[in-house]
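Visitor: Mind folding the following:
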Amino acid sequence: METMNLESAAALTKKFTQKPSNEELLKLYGLYKQATLGDNDTERPGGFDFKAAAKYNAWENQKGKSKKEAEEEYIELVKNLSEKYI
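Guide: Model prediction:
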């Protein structure tokens, strides 16, 4: 497999033939946001918006990781998931 960057890894997720689990999707989301934007400095969503709260928490769980570190973890996770879902 050729060397992958963040964009090609994100594009690869669109080729999955099955939807990853919510846990996997949230981990992908959190790592992607950390890799592209760094630490989450947005306001926590309201208590009844469960989807937004889950995404917020997934990103918050990556706090303190460098963008490079988050990007490497994201790419590694996509590679592992692609073996399962493509």
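
Visitor: From now on I want contacts and neighbour counts done on CA atoms only, so please keep to that.
Guide: Noted.

Visitor: Buried residues in the host helix or strand of residue 23, which are they?
Guide: Residue 23 belongs to helix 22-37 when assigned by DSSP states H and E. By 16 or more other Cα atoms under 10 Å, the buried positions in helix 22-37 come out as 26-35.

Visitor: Out of those, which comes closest to residue 80?
Guide: Closest approach between the buried residues of helix 22-37 and residue 80, by Cα to Cα: residue 28, at 11.5 Å.

Visitor: Pretty sure that closest one sits against residue 74.
Guide: Yes - in terms of Cα atoms under 8 Å, residue 28 counts as a neighbour of residue 74; the distance is 6.3 Å.

Visitor: Next, the structure of the following sequence, for comparison with the previous one:
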Amino acid sequence: MSLDDQFNKAVEDVKELASTPSDADLLEIYALYKQATVGDCNTARPGMLDFKGKAKWDAWNGKKGLSQDDAKQQYVDKVEALTQSIGKK
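Guide: As a prediction, this is how the structure comes out:
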């Protein structure tokens, strides 16, 4: 199975987790997904009162320089770890 196939499967698998992952895990998944699909962060940091938006932006910006293939592999690995620890629906 190619890396793109594994990534696409992981994107579907994350929707089937038995419970919601922790906030830290959600931010990690978000950042890796954005880095894998878009590349380096290309937007301005959200305003001071947008706490959720800033947290997401900071997480994604923290992946700057990571190649899209490396981000896909890390995403697949993270979802597999969450699937093992949380389980599927």
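
Visitor: any idea how far the residue most central in space within the first structure is from residue 81 of the first structure?
Guide: Central residue of the first structure (Cα atoms, centre = their mean): residue 28, 2.0 Å from the mean position. Counting by Cα to Cα, to the nearest Å, the separation of residue 28 of the first structure from residue 81 of the first structure is 10 Å.

Visitor: which residues sit in contact with residue 39 of the first structure?
Guide: 59-60, 62-65 (Cα atoms under 8 Å, 6 or more residues apart in numbering).

Visitor: returning to that earlier point: ok, the residue nearest to the centre of the first structure - contacts?
Guide: 74, 77-78.

Visitor: Give me the buried subset of those.
Guide: 74, 77-78.

Visitor: Would you mind checking which of the residues you listed is nearest to residue 17 of the first structure?
Guide: Using Cα to Cα, these come closest to residue 17 of the first structure at residue 78, 13.4 Å.

Visitor: Excluding chain neighbours, what is closest to the closest one?
Guide: residue 9 (6.2 Å; Cα to Cα, 6 or more residues apart in numbering).

Visitor: Would you confirm that that neighbour contacts residue 77?
Guide: No - look at residue 9 of the first structure against residue 77 with Cα under 8 Å: they stay out of range, at 9.2 Å.
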